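**Q** model the structure of this input:
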Amino acid sequence: MAKKKEATVEERLRALYNLQLVDSRIDEIRNVRGELPLEVRDLEDEVAGMNTRYEKLDDSLEVIKNDISSKKNLIEEAKALIKKYNEQQKNVRNNREFNSISKEIEFQELEIELAEKNINEYKVQIEQKKEVISQTKERLKERQTHLKHKKSELDDILAETEKEEQALIKKSEDFKKSIEERLVAAYTRIRKNVKNGLAVVPIERGASGGSFFTIPPQVQMEIASRKKIITDEHSGRILVDAALADEERTKMEKLFSKL
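**A** Just a heads-up that it's a prediction; the model follows:
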């Protein structure tokens, strides 16, 4: 079996620059989405939290209504006892029994007074909670509408870009397979550490792309010879000559237009 021919430095540079162009295109697509996925997730969490709060408020309203019912039952029971004690007073045999029953009546009257006070307090609480529930419901409806709009916006962007993004991710993996692992590792490391994820840049007006540091003429000639892989001493980026970059950019633009 014939040994696979080792790629030349120029072929490696072209493959690295093509990989950069593909990854930059993926970055552009993701930048279009921007913070939208996170915004949608945050809105979903907010809506879920508001739903839980709304349910708790509704439950607490039911608890207060049940408390009012209990107090009303207590009042009816106290009234029934007062009626019973009034009847008993008619048949007392001495002052001691009369006074004892009077105390019971007084106690039940106090129970009624306290229960009525509690009911009035509960009614105030109900009005307050109804106001909070109304505000929460209105706010929830507004956030749900906003979430629906943002989800629709995200879905539209995904529908437009997902197919292209997946094709580009596959193309990026294909390019990585054609480049030796150490170079891919270096490219990935540089890409993480530099602005805009640009690990491979062409020389523009005597400086590396996106940099103001001039590259000495001798180094520029070495880069143009495509005999070895040279990195920018200031940014660490891999450098390619402008002619190679233009050729690969034209080629890759045709590929992108087909995706």
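
**Q** rest of the way, CA atoms for contacts and neighbours
**A** Will do.

**Q** longest helix in this structure, please.
**A** helix 95-177 (DSSP state H).

**Q** so how far is it off the chain centroid?
**A** Centroid separation for helix 95-177 versus its chain: 21 Å, with C-alpha atoms, centre = their mean, to the nearest Å.

**Q** that helix packs against which elements?
**A** helix 9-33, helix 36-89 (3 or more C-alpha pairs under 8 Å, 6 or more residues apart in numbering; DSSP states H and E).

**Q** right, and the ones you listed - which one's nearest Tyr187?
**A** helix 9-33 (7.9 Å; C-alpha to C-alpha).

**Q** now the helices: where do they sit in the stretch 151-259 of the chain?
**A** 181-193, 217-225, 242-258 (DSSP state H, counting those that start in this stretch).

**Q** now do the buried residues in the last one.
**A** Under the neighbour-count criterion of 16 or more other C-alpha atoms under 10 Å, helix 242-258 has 242, 244-245, 248, 252 buried.

**Q** nearest to Asp27 among these?
**A** Asp27 lies nearest to Met252 out of these, by C-alpha to C-alpha, at 15.3 Å.

**Q** I figured that closest one hits Gln20, correct?
**A** No. Assessed by C-alpha atoms under 8 Å, Met252 is found out of contact with Gln20, at 10.6 Å.

**Q** sorry, back to before: just send the helices of the stretch 151-259 of the chain back as a markdown table, with distance to Leu168 too.
**A** Compiled in a markdown table, the helices of the stretch 151-259 of the chain are given as follows (distance: least, C-alpha to C-alpha, whole Å):
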| stretch | distance to Leu168 |
| --- | --- |
| helix 181-193 | 16 |
| helix 217-225 | 28 |
| helix 242-258 | 8 |
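
**Q** let's compare: structure for the following, please.
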Amino acid sequence: MAKIVQQKEASVEEKLRALYDLQLIDSRLDEIRNTRGELPLEVEDLSDDVVQMETRISKIDEEIAELDAEIKLKKEAIKNSEALMKKYTKQQDNVRNNREFDSLSKEVEYQELEIQLSEKRIKEFGAKIDHKNQVKEEATSKLDGMKNHLGHKKSELDAIVKETEKEEEFLLKKSEEFSLALDERLLNAYKRIRSNVKNGLAVVPVHRDASVGSFFTIPPQRQMDIAQRKKIISDEHSGRILVDGELAQEEKEKIEALLKG
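**A** So this is what the prediction gives:
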């Protein structure tokens, strides 16, 4: 009969070491991402601006095309009116009375008015096209400047990413490994604390009778409990998980050696 091998549960000290290792790795990832500053957001915003400007120019092109189509229709209308005028004028040569002649004259006058109206509309549409072309030229010039600026920002960001890409990939892998060493409840607590503090420090050592980054003194008995590594202890003021300075130093040296390869 096969024996069932039970995985030994990690001790509190092992959990504390894994937590602090994870914190050191994640803090280094934070440093790398901070070197990029606002660049990723700038690149994203500039990209959105470029898309909006391209959409605006595309809309102007559509409006110009619509006006060109209107001009084409008006020119066709003028040709039709001219043909009708020619037809009515010719018919006047064969009229039988003044009433027919006057009726045809009115038709000719009407077509003349239609031609004048069409020519007026053509001029109006032409003026609108000129204005839209001017707006498009200004927008295109602005777009070129935006694309140029975006290109510089992308190059700047790409250079920073390339410089730290290998280290970041390695750190992400190690962060995942250390996360797997923790039970789900403890890992979720770590993530929750980390997301609630500005500097991302969820696990901090005790230094000079206080947790790092805090001015509140930790009572001697509580410091002894932390140093014994028998239970997970949180700072009552900040909620951060506390480790003793000796453990912190040992893990720091271990992670530094790991990163140096």
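
**Q** care to give me the TM-score?
**A** Laid over one another, the chains give 0.89 as their TM-score (TM-score structural alignment, normalised by the length of structure 1), with 258 aligned residues with a C-alpha RMSD of 2.2 Å.

**Q** which bit of structure 2 covers the longest helix of structure 1?
**A** Using TM-score structural alignment, helix 95-177 of structure 1 lines up with residues 98-180 of structure 2.

**Q** before we move on, what about stretch 231-241 of structure 1?
**A** The alignment of stretch 231-241 of structure 1 onto structure 2 (TM-score structural alignment) spans residues 234-244.

**Q** the matching stretch: end-to-end distance?
**A** 12 Å (C-alpha to C-alpha, to the nearest Å).

**Q** re the thing from before, mean shift of the longest helix of structure 1 relative to structure 2?
**A** When structure 2 is superposed, helix 95-177 of structure 1 averages 1.2 Å from its matched positions, counting by mean C-alpha distance after the TM-score superposition for structure 1.

**Q** report the aligned residue range of structure 2 for stretch 72-81 of structure 1.
**A** Under TM-score structural alignment, the match for stretch 72-81 of structure 1 is residues 75-84.

**Q** and the residue nearest the centre of structure 2?
**A** Glu44 (3.8 Å; C-alpha atoms, centre = their mean).

**Q** distance of the counterpart of that residue in structure 1 relative to Lys148 of structure 1?
**A** Glu44 of structure 2 maps onto Arg41 in structure 1, with residues paired by TM-score structural alignment. Distance of Arg41 of structure 1 to Lys148 of structure 1, computed by C-alpha to C-alpha: 12 Å.

**Q** in structure 1, what stretch matches stretch 24-31 of structure 2?
**A** Using TM-score structural alignment, stretch 24-31 of structure 2 pairs with 21-28 in structure 1.

**Q** show me how far the matching stretch is from its chain's centre.
**A** That offset, for stretch 21-28 of structure 1, works out to 24 Å (C-alpha atoms, centre = their mean).

**Q** next, the buried residues of it.
**A** 21-27.

**Q** which pair of the residues you listed spans the longest distance?
**A** Among the buried residues of stretch 21-28 of structure 1, Leu21 and Asp27 lie farthest apart (C-alpha to C-alpha), at 9.8 Å.

**Q** can you tell me how far the nearest residue to Thr35 of structure 2 once chain neighbours are set aside sits from Pro40 of structure 2?
**A** Nearest residue to Thr35 of structure 2 in three dimensions, chain neighbours excluded: Ile160, at 7.8 Å (C-alpha to C-alpha, 6 or more residues apart in numbering). Distance of Ile160 of structure 2 to Pro40 of structure 2, given as C-alpha to C-alpha: 11 Å.

**Q** and for Asp49 of structure 2?
**A** In terms of C-alpha to C-alpha, Asp49 of structure 2 sits 14 Å off from Pro40 of structure 2.

**Q** cool, and Leu16 of structure 2?
**A** Separation of Leu16 of structure 2 from Pro40 of structure 2 (C-alpha to C-alpha): 34 Å.

**Q** which strand is the longest one in structure 2?
**A** Taking DSSP state E as the assignment, the strand of structure 2 that covers the most residues is strand 203-207.

**Q** so what's the residue count around Gln221 of structure 2?
**A** Gln221 of structure 2 sits with 9 neighbouring residues when counted by other C-alpha atoms under 10 Å.

**Q** need the counterpart of it in structure 1.
**A** In structure 1, Gln221 of structure 2 lands on Gln218 (TM-score structural alignment).

**Q** then Glu54 of structure 2?
**A** Counting by TM-score structural alignment, the partner of Glu54 of structure 2 is Asn51.

**Q** count the residues that sit near the nearest residue to its match once chain neighbours are set aside.
**A** In space, and not counting its chain neighbours, Asn51 of structure 1 is closest to Leu140: 7.3 Å by C-alpha to C-alpha, 6+ apart. Neighbour count for Leu140 of structure 1, taken as other C-alpha under 10 Å: 19.

**Q** got the contact list for Leu140 of structure 1?
**A** Counting by C-alpha atoms under 8 Å, 6 or more residues apart in numbering, Leu140 of structure 1 touches 47, 50-51.

**Q** mark which of these are buried, thanks.
**A** 47, 50.

**Q** neighbour count: Leu16 and Pro40 of structure 2, which is higher?
**A** The neighbour count for Leu16 of structure 2 versus Pro40, taken as other C-alpha under 10 Å, is higher for Leu16 (25 against 15).

**Q** leaving out chain neighbours, which residue sits closest to the more buried one?
**A** Val243 (7.0 Å).

**Q** that neighbour touches Val203, doesn't it?
**A** Yes. Shown here, Val243 of structure 2 and Val203 form a contact pair, counting by C-alpha under 8 Å, at 7.2 Å.

**Q** neighbour count: the two, which is higher?
**A** Per other C-alpha under 10 Å, whichever of Val243 of structure 2 and Val203 has more neighbours is Val243, with 28 against 25.

**Q** that one and Asn199 of structure 2: what is the separation?
**A** 17 Å.

**Q** from Glu222 of structure 1, how far off is Lys251 of structure 1?
**A** 24 Å.
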